[in-house]
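Participant: Fold the following and give me the result.
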Amino acid sequence: MGVRHAVVTGGGIGGLTAAVALSRRGWRVTVCERAPVLTGVGAGIVLAPNALRALDSIGLGPEVWAGDTLPGPVGLRTPDGTWLSRSDSAAVSTRHGPATRAVHRGFLIDALAAALPPGVVRLGVSVTGVDDTGGVVVVRTSAGDLRADAVVAADGMRSVLRGQLFPRHPGLRHAGEAGWRAVLPRSGPPPRHAAETWGRGERFGVVPLVDGRIYVYATAVTGPGGRPADHHAELTRRFGAWHDPIPALLDRLNQHAPDPVGILHHDFHELAPPLPRFHAGRVALLGDAAHAMTPNLGQGGCQAIEDAVVVAHLLAHHTDVPAALAAYTKARHRRTTRIGRRSRRVGELARLSHPLAASIRNLAVRATPRAATSRALDTVIGWQPPPAPAPAHTPGEVHATTDVKEQP
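Facilitator: Predicted coordinates for the structure are as follows:
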């Protein structure tokens, strides 16, 4: 059997991770990205231990993520600065493995793109559909048709291919919130803590990035489509009286990003109900295309990275592509559904705006033992990637060690 060809639709984090993983397992890969350049659209991303282990399994290990880990206590606070819960990042690293890193999305995109062979990424090429009725998959693109043995659809939460494969699914559901994101340049000592502060129906997060910049984000309860005329004024109105260093960060945001373009604003959506499966024939859905979730656990990008290494592992060890992708659904569907559901529940708690309800919530969070919180994280960030590539074997034979079991 000759070298097999995979087309990956979408040059975001999940798509590029899949491309790296497949190319390092012997596949020829073409990435179709509709944008004219690869960009880390967004701001920061927290790479939790599960994502770092997945990246390490495809050769993107600790040397890529040089820089500071999350500093000191990490946890939840109230607007007056009181800690509701906190954990030491070093203790989390001891329990779960690689120390969490927070990086700019652009940095991650660049690292993934640099790990690909030349010519893999085709920019300015959009995918409009697939035809999986013949001996190979025909991928319809704006630059002409491509023929592939498998397609990995990583084309985001508004996935074109998801709509083709599952036309009866209702699609995205608004999650009742909107968010702001921005990255501040390095200036003076970074914050001593990475924390999210919960008010009544509002949140503000501060995350130091490995390069010294600061990722800030905020959320508020809102209906779909709402957009303030002046983002900075709205943020100051909502959060300007909260604990340090939030007021100072808002001042810096005004200095460095007074134009609304410098502050990203978006509604939160999730894919609900879940898709019945993450594949159809020789096409697999990955990341937001498969299981768009709210950002409340910080696991959207991490789950896309997990998806990518799992689908590449299974495609590398199964000569029957539909069977490999059926195994991919089995390995990923329950886990991502559970994480998406947990993220939704966290969002429901964070959105509480009635004073009594918010007070009861805060008391409950404060009363939860740290050990219980740590155990609850085990099933999320304790995930392990598939084993390293097995020795070459006879076509059609699948070694028992290559199976990826459905994980909690």
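Participant: Please count neighbours and contacts with C-alpha atoms only from this point.
Facilitator: Noted.
Participant: Okay, buried residues for the longest strand anywhere in the chain please.
Facilitator: As assigned by DSSP state E, the longest strand anywhere in the chain is strand 172-184. Of all the residues in strand 172-184, those buried under the rule 16 or more other CA atoms under 10 Å are L172, H174, A175, G176, E177, A178, G179, W180, R181, A182, V183, L184.
Participant: Proceed likewise with the subsequent sequence, for comparison:
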Amino acid sequence: MVGGGIGGLTAAAALRLRGWDVIVCERAASLDPVGSGLSLGPNALRALDAIGVGQAARGLAAIDGVSGIRRYDGRWLVRADVTAPMLKKYDDLAVIALRSELVDLLLSRLPEDTVRTSTAVSAVEPETGTVTTSEGALEADLVVAADGVHSGIRKALFPDHPGALYSGSTTWRFIIPEPGHGFRTTESWGHGDVFGIMPLSGKRIYCYASAVASAGQTFEDERAELLRRFGWWHAPIPDLIDAAEPGEILHNDVYWIAEPLPAYHVGRVAFLGDAVHAMSPNLGQGACQAIEDAVVLASLADQPDGLARYTAARLPRTRMVVQNSHRVSRMVGLRSPWATRLRDTLMWGVGRLGSAAVIRQTAPIFEWSPPRLSIR
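Facilitator: The predicted structure follows:
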């Protein structure tokens, strides 16, 4: 396993359940907590159920059935309580969890010596499974490349692929103590800018923002930059930004894989997560699709032509999610007054159709169910 993120750790837990001996090579010195939240849709929760941690993941999370989209001035475009229709259709809700707590949950399914930190992978031989690391060579029957959006293994094994492209948007994320009560999941749209509010368990709030910007920009004071961009938006956005610790605001550019790879495997190497289908965060499916990948891979890896079947199962589905997420990214990134007015009017119309119409839009993603993982 190359990479100790959500996808890599889920794959490690799923493969161990299937009887594989697993080593996770993580180049970072430690799996430090990352100050961000993530959304787990019913599809991801079912995948986590397959490895025995779904209920625990639900227990970590703030269950959220009420959500909406607002304009930057506070006017509601879409406001829906989807609790009852989601439970009826999916027997589950989308939940919002702290990424570091999900990492800890996945680590609890692995022996302590599974993850080798400070272990960088410099080369992989796909035909033999030889992995060259900073700590020496390893021999593997299966190499799982979960090494992220700028995957070195992808670059080496698909040298002609254009790789990850800058999406045109940059993002900020931070977590603060909940300053009061009654917060719901909302996303506010401006002219190319977005600000999201997600309640977490433990009386915490996860906030994220995105803006159309040139790649590679950094700011000496990220909070001041957020206040410059969003400090005049509707309440409580300015107060939430003001409550953030400047040194704990994460700022990252968003990259995505616009051109799908021809396959999600080469020889003994299988790719998963951002390494093979990085997407914009607008559908909240980045981690969810990596979790799906992991469970499907574990179910097929020891079968005849298992990795080819893995590609066949995952490439069309993840491509659909990547494309849909990019469409939403382009829509929320509109900047001209005329285009944003038309967008907001269309969203207002969707909101008038009610929560059932909102739920129907999620069906292609949320209806997915994982394969059964037999314990070996």
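Participant: Can you pull the TM-score for these?
Facilitator: Here the TM-score for the pair of chains, by TM-score structural alignment, normalised by the length of structure 2, is 0.95; 372 aligned residues with a CA RMSD of 1.6 Å.
Participant: just to revisit the earlier point, just curious, which of the buried residues of strand 172-184 of structure 1 is nearest to R147 of structure 1?
Facilitator: L172 (29.8 Å; CA to CA).
Participant: quick one: the closest residue to that closest one other than its chain neighbours from V160 of structure 1, how far?
Facilitator: Counting by CA to CA, 6 or more residues apart in numbering, L172 of structure 1 lies nearest to L271, which is 4.6 Å off, once chain neighbours are set aside. Per CA to CA, to the nearest Å, L271 of structure 1 is found 14 Å from V160 of structure 1.
Participant: Pull the number of nearby residues for the residue mapped onto A294 of structure 2 from structure 1.
Facilitator: Using TM-score structural alignment, the partner of A294 of structure 2 in structure 1 is A308. Counted with other CA atoms under 10 Å, residues neighbouring A308 of structure 1 total 29.
Participant: on that earlier part again, average offset of the longest strand of structure 1 relative to structure 2?
Facilitator: Superposed on structure 2, strand 172-184 of structure 1 shows a mean distance of 0.7 Å to its aligned residues (mean CA distance after the TM-score superposition for structure 1).
Participant: Toward the C-terminus from that strand, list the very next helix or strand.
Facilitator: The helix or strand immediately downstream of strand 172-184 of structure 1 is strand 194-198, counting by DSSP states H and E.
Participant: Which residue range of structure 2 does the helix or strand following that following strand align onto?
Facilitator: Sequence order places strand 202-208 as the next helix or strand after strand 194-198 of structure 1, per DSSP H and E. On structure 2, the counterpart of strand 202-208 of structure 1 by TM-score structural alignment is residues 193-199.
Participant: what does the longest helix along structure 2 correspond to over in structure 1?
Facilitator: Scanning structure 2 for the helix with the most residues, using DSSP state H, yields helix 306-332. Using TM-score structural alignment, helix 306-332 of structure 2 lines up with residues 324-350 of structure 1.
Participant: cool, and stretch 22-30 of structure 2?
Facilitator: Taken onto structure 1 by TM-score structural alignment, stretch 22-30 of structure 2 occupies residues 29-37 there.
Participant: any idea what the residue nearest to L172 of structure 1 aligns with in structure 2?
Facilitator: Applying TM-score structural alignment, one finds that L271 of structure 1 aligns to I257 in structure 2.
Participant: can you check V120 of structure 1 too?
Facilitator: By TM-score structural alignment, V120 of structure 1 lines up with T114.
Participant: quick one, what contacts the closest residue to that match other than its chain neighbours?
Facilitator: Excluding the flanking residues, the one nearest T114 of structure 2 by CA to CA, 6+ apart is I23, at 5.0 Å. Residues near I23 of structure 2 by CA atoms under 8 Å, 6 or more residues apart in numbering: M1, A12, T114, V115, R116.
Participant: Select, from these, the two members most distant in space.
Facilitator: Longest span within these, CA to CA: A12 and R116, 12.5 Å.
Participant: Of those two, which one has the most company?
Facilitator: Taking other CA under 10 Å, A12 of structure 2 and R116 do not tie; A12 has more neighbours (29 against 19).
Participant: What is the three-state secondary structure of that one?
Facilitator: The three-state label given to A12 of structure 2 by DSSP: H, G, I helix; E, B strand; the rest coil is helix.
Participant: Translate it into the numbering of structure 1.
Facilitator: Correspondence of A12 of structure 2 to structure 1, assessed by TM-score structural alignment: A19.
Participant: hey, where'd the helices end up in structure 2?
Facilitator: Under the criterion DSSP H, helices of structure 2 are mapped to 6-17, 42-50, 54-60, 83-90, 99-107, 152-157, 222-230, 237-243, 274-277, 286-300, 306-332, 337-352, 355-366.
Participant: thinking again about what came up before, return every residue with contacts to both of L271 and V160 of structure 1.
Facilitator: Common neighbours of L271 of structure 1 and V160 (criterion: CA under 8 Å, 6+ apart): none identified.
Participant: Just want to know which of the two has more residues nearby.
Facilitator: Taking neighbours as other CA under 10 Å, L271 of structure 1 and V160 compare with L271 leading, 24 against 19.
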